[in-house]
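Asks: sequence below, structure please.
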Amino acid sequence: MRLVLAFCLSLWPLPLLAQEVPESQGQITLSFAPVVKMAAPAVVNIYATVVVQDRGPFAGDPFFQDFFGNMQGSARLENALGSGVIVGADGVVVSNYHVIENATEIRVVLTDKREFQAEVLLADKDSDLAVLKLAGAADLPVLPLRDSDTLEVGDLVLAIGNPFGVGQTVSSGIISATARSGLSIGSGRGLFLQTDAAINPGNSGGALVDMQGQLVGINTAILSRGGGSNGIGFAIPSNLLRSFIDQAQAGESRFQRPWAGMTGQPVDAALADALGMVRPEGMVISELHPESPFAKAGLRPGDVIVSLNNQPVGSPQEAIFHMSAAGIGAMVDVGYVREGAALVASLTLIAPPDVPAAEPATVMGDVALQGLTVARVNPRVAADFDLEATAEGVVVIALESYAARSGLRPGDVIVAINGLPVGSPQEVLAAAGLSSRRWVIDVVRGGQPLRIGFRF
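Replies: The predicted model follows:
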């Protein structure tokens, strides 16, 4: 082992820079100051006023609600602190959803001490992103966005924000992973950049920038047991952010994701062996909706998707990220493996189709389920309630009056009422109109079967 090591060292070339005399101050001293001067003015502090409803001691108890009504306790105001990034000279700012969630007032403070009131243009809990507009703002400093797919592990980055409310700070580090998926971090789920640049409470919504002062991500969370930075922080990649900004500026009030119409799972070693693959990679398709653009492009269950637009895909979260970053209407190339053969298909990303018709219906009359509103499950309804892409049946979309006390929840898929199978909104209305004192409703909630019983 010593001989091998000595041989390797003897062949290792000496660095040329070690033989040169520094000719400038920049070669003598490494400093991030030029990058900070460029990027810091576009990073802002966000102060959000949030109304918090204290729960009473019997809140949510159906017995006490029957006698005393819905007891919510008292309301109080709390101040939330976070960071944001200016991406539009007219006052467009991006931050995390959890920074402004349930806020009644949002105040944004720039590094030059100017203050603006802000309104939310677009917010999405699943992505943990929010786009704000500053009232009366113009000619503000802006951070340009970099294509986050060009990042590599080891690239230098700076995290800029307002941790602990002490004022704007800067920490340096590297990109330690470019595609962390399978995580549920804060409010967001999906694919994240991982960095060892220190990110602390209050940094949420702040900028992760490269050495050219370009925005590569929005700092969103840390992985820590004690609440402080331990060298593992996560940021939302700028490519998804770009899609958010485009939709907000187009007037969308809700983030529109392309629809895959499929379910799948990552390929592990055992699955790769069963599929005859040389190594584990990609995501195997389990189910495909007949209207799925992937199905119409020729893919089928059992195929393994390995890339979207030449970007590797290893999980459903990564596939959703790349589709969301591309946006509805974009054409993408899908690399996949079928029976050992590498294939490529092109398809156009679409919104969840509203077919067959949802046919929403509400139970009326003096019956136990009065105020129950249901709809037929179709791709658009399934996307609204985070159901499986291939889900079928009837879903609860709203509850009022007697139905609000039944134990049902929006998003429940009703399977049967008092033993009668239901498969359409009209069948729910018919079953709900029958006379009975004892009610048993079979539903699927969060993928799990559940039986709800009550008397009327």
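Asks: every contact and neighbour count from this point should use C-alpha atoms.
Replies: OK.
Asks: run a quick neighbour tally on Arg455.
Replies: 10 (other Cα atoms under 10 Å).
Asks: skip the chain neighbours and tell me the closest residue to it.
Replies: Nearest residue to Arg455, sequence neighbours excluded (Cα to Cα, 6 or more residues apart in numbering): Arg438, at 4.6 Å.
Asks: give me the neighbour count for the one you found.
Replies: 11.
Asks: likewise Gly206?
Replies: Neighbour number of Gly206 under other Cα under 10 Å is 33.
Asks: neighbours around Asp386, how many?
Replies: 11.
Asks: what's the spacing between it and Pro237?
Replies: The gap separating Asp386 from Pro237 is 23 Å, by Cα to Cα, to the nearest Å.
Asks: distance of the spatially most central residue of the chain from Ala398?
Replies: The residue lying closest to the centre of the chain (Cα atoms, centre = their mean) is Ser127, at 2.1 Å. Applying Cα to Cα, the value for Ser127 to Ala398 is 24 Å.
Asks: what's the answer for Ser324, then?
Replies: From Ser324 to Ala398 the distance is 28 Å (Cα to Cα).
Asks: list the contacts for Pro144?
Replies: With contact set as Cα atoms under 8 Å, 6 or more residues apart in numbering, Pro144 has these partners: Val87, Gly213, Gln214, Leu215.
Asks: can you do 10 Å?
Replies: Ala39, Ala42, Ile86, Val87, Gly88, Val209, Gln212, Gly213, Gln214, Leu215, Val216, Ser238 (Cα atoms under 10 Å, 6 or more residues apart in numbering).
Asks: please pick the buried ones from those residues.
Replies: Ala39, Ala42, Ile86, Val87, Gly88, Val209, Gly213, Gln214, Leu215, Val216, Ser238 (16 or more other Cα atoms under 10 Å).
Asks: of these, which is the nearest to Pro379?
Replies: Nearest to Pro379 among those is Ser238, at 27.9 Å by Cα to Cα.
Asks: another one to check against the first:
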Amino acid sequence: MKQNIKLVIVALIASAVTLGGYSLLSNKNSQTAFIPQQEENSFIPTNYSSKMVAANAGIDFTEAADKTVHAVVHVKNTTISKQPSNIMEFFYGGGTPRAMVGAGSGVIISPDGYIITNNHVIENASELEVALNDNRIFKAELIGTDPKTDIALIKIDADEKLPFVPFGDSNNIKIGEWVLAVGNPFNLTSTVTAGIISAKARDLNEFDGNPQSFIQTDAAVNRGNSGGALVNTRGELVGINTAITSETGSYVGYSFAVPSNNARKVIEDIMEFGNVQRVILGIRGSNLNSKNAEEIGINETEGVYVGGVEKGSGADKSGLKEGDVIKRIDGYKIGKFSDLTGYLGSKRPNDVVEVTVSREGNTKVIPVTLFKLETYQIEDLGLEVKNTNKEVLKQRGVENGVEITQTITEDMSRYNRSLRGAIITKINDRKVSTIDDVKSIMNNRSYNDPIKVTFIDSNGELNSFIFR
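Replies: Okay, the predicted model is just below:
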């Protein structure tokens, strides 16, 4: 009897193993990767608890998702590059042309097919293709780009009106507000993730002379999400997903978006003028903290300290003074320099802004007319320059020149602090008075010729560099 019972048990075990083995073999070709179950208390469920809070609070994301998912598109960028096939082609150029395909996201912003995306999504494209959420595919036309803000505008032509996402006011978003990121990560079309606004006016390049002002969120964003929509719970566009910061290259809890007010201003300028009309307040400013406030001799630890005012600028003509601390602009709080640059990024030349400053313990509200910032990037030198005015030139003791605003290449970034504000008076021994003079000299020189730059530094000393 016992022997029979043993035989039955063995038979049952064998049957279970056989069925389990068949199940594994039948799913051998599945593309889904299942994650092994974690041991209890072996992880901290931060996102899980936050999403449960949203559900318990009665927040409904379905309406916002439904409004936006059909207006967020998949953008494919085909570029042609030549790959060397032998040592001679490697050193002297040439090779076999090869098509390379990159992908990102875009947001339809008008029923006639205008789409906003990131510049890095469509950069160097020889062909652009857009796939809608209903799987229709269109060829896209590049309308214009702005590498500085990483925003680009493309267009498709459809036979009927297309769904689009309306712009929201990114100045009014609040830290802790719920948002959705909609895009196409890893070629997974129409993906929606949720998170909150975790910071505003975030500057990722605080020390390189090119201040930024991103919206930071904890909505999951990965490769392919670039150019996609960041929307509020009403389905309004408040940002264009652009970047993540990560040691691995994948999402680790933080993502960054260009504010919608800035993106909207950029694409409207592209449509109207063909380029972006940037503005300047006309000050040299810096952030405040307890340490530098004590060194300066003021009690303020928030705001933008005015370290200097550019002669002839809107700030100069309106009465802003060195030593002022900018606390608000048009009623919006200015806690740091990126708050100021972010807000000004949505403004146009001749706009008037109300600047609230703290001056010697008193509060003043000063209207300032914004002037147009005219710059030109000298790519061969790794420098950006701007037109200046007679007052600045007289102050620096020169009759002509253009001012260096920042370095734009990694090689030159080490000199950014010393070169910013220097006045270039000659290039290749030819006088320059405007950025048009610089363009003309650079466009008409021989490519392999060295470039001699003569400039006056911040100490008033004359210098010459030769770039080869």
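Asks: what's the TM-score here?
Replies: With the length set by TM-score structural alignment, normalised by the length of structure 1, the two chains reach a TM-score of 0.71; 367 aligned residues with a Cα RMSD of 3.5 Å.
Asks: give me the subset of the contacts of Pro144 of structure 1 lying in strands.
Replies: Counting by DSSP state E, those place Ile86, Val87, Gly88, Val209, Leu215, Val216 in strands.
Asks: map the second one across to structure 2 for me.
Replies: In the superposition onto structure 2, Val87 of structure 1 corresponds to Ile109 when matched by TM-score structural alignment.
Asks: so who does its match touch?
Replies: Contacts of Ile109 of structure 2 by Cα under 10 Å, 6+ apart are 71-72, 115-116, 153, 162-167, 237, 264.
Asks: farthest pair within those?
Replies: Leu162 and Arg264 (18.7 Å).
Asks: more crowded one of these two?
Replies: Per other Cα under 10 Å, whichever of Leu162 of structure 2 and Arg264 has more neighbours is Arg264, with 21 against 17.
Asks: how about that one, what's its match in structure 1?
Replies: Match for Arg264 of structure 2 (TM-score structural alignment): Arg242.
Asks: tell me the SS of that match?
Replies: helix (DSSP: H, G, I helix; E, B strand; the rest coil).
Asks: right, and it touches Asp147 too?
Replies: Yes: using Cα atoms under 10 Å, Arg242 of structure 1 is in contact with Asp147, at 9.2 Å.
Asks: returning to that earlier point: separation between the residue nearest to the centre of structure 1 and Arg300 of structure 1?
Replies: From Ser127 of structure 1 over to Arg300 of structure 1 (counting by Cα to Cα), the distance is 28 Å.
Asks: kindly report the same for Asp155 of structure 1.
Replies: Taking Cα to Cα, one finds Asp155 of structure 1 at 38 Å from Arg300 of structure 1.
Asks: so for these two, which residue has more residues nearby?
Replies: Arg300 (19 against 14).
Asks: in structure 1, what residue corresponds to Gly401 of structure 2?
Replies: Checking with TM-score structural alignment, Gly401 of structure 2 has Val377 as its match.
Asks: correction: Ala99 of structure 2
Replies: For Ala99 of structure 2, the residue aligned by TM-score structural alignment is Leu77.
Asks: element containing its match?
Replies: Using DSSP states H and E, the element containing Leu77 of structure 1 is strand 75-88.
Asks: check Arg348 of structure 2 too.
Replies: Going by DSSP H and E, Arg348 of structure 2 is not in any helix or strand.
Asks: check contacts around it.
Replies: Here Arg348 of structure 2 is in contact with Lys265, Asp269, Val276, Gln277, Arg278, Val279, Ile280, Thr369, Leu370, Phe371, Lys372, Leu373 (Cα under 10 Å, 6+ apart).
Asks: and the first one, how far is that from Gln277 of structure 2?
Replies: To tie it back to what came earlier, the one meant is Lys265 of structure 2. Where Gln277 of structure 2 is concerned, Lys265 of structure 2 sits at a distance of 9 Å (Cα to Cα).
Asks: need the overlap of contacts for those two.
Replies: By Cα under 10 Å, 6+ apart, the residues touching both Lys265 of structure 2 and Gln277 are Gly345, Lys347, Arg348.
Asks: what do we get in structure 1 for the second one?
Replies: So the one you mean is Lys347 of structure 2. So Lys347 of structure 2 corresponds to Ala326, using TM-score structural alignment.
Asks: wait, that match sits on Gln311?
Replies: No: the criterion here is Cα under 10 Å, and Ala326 of structure 1 misses it with Gln311 at 11.7 Å.
Asks: show me which of these two is the more surrounded one.
Replies: Ala326 (21 against 15).
Asks: contacts only, for the more buried one.
Replies: So Ala326 of structure 1 contacts Asn239, Leu240, Arg242, Ser243, Arg257, Pro258, Leu308, Asn309, Ile320, Val332, Leu349 (Cα under 10 Å, 6+ apart).
Asks: next one: Leu121 of structure 1
Replies: 92-94, 130-133, 245, 247-249, 251-254.
Asks: what helix or strand is it on?
Replies: Short version: Leu121 of structure 1 belongs to strand 115-124, going by DSSP H and E.
Asks: again, but for Ser307 of structure 1
Replies: strand 304-308.
Asks: Provide the aligned range in structure 2 for that strand.
Replies: Residue span in structure 2 matched to strand 304-308 of structure 1, by TM-score structural alignment: 325-329.
Asks: identify the farthest-apart pair in the contacts of Pro144 of structure 1.
Replies: For the contacts of Pro144 of structure 1, and using Cα to Cα, no pair is farther apart than Gly88 and Gln212, which are 18.3 Å apart.
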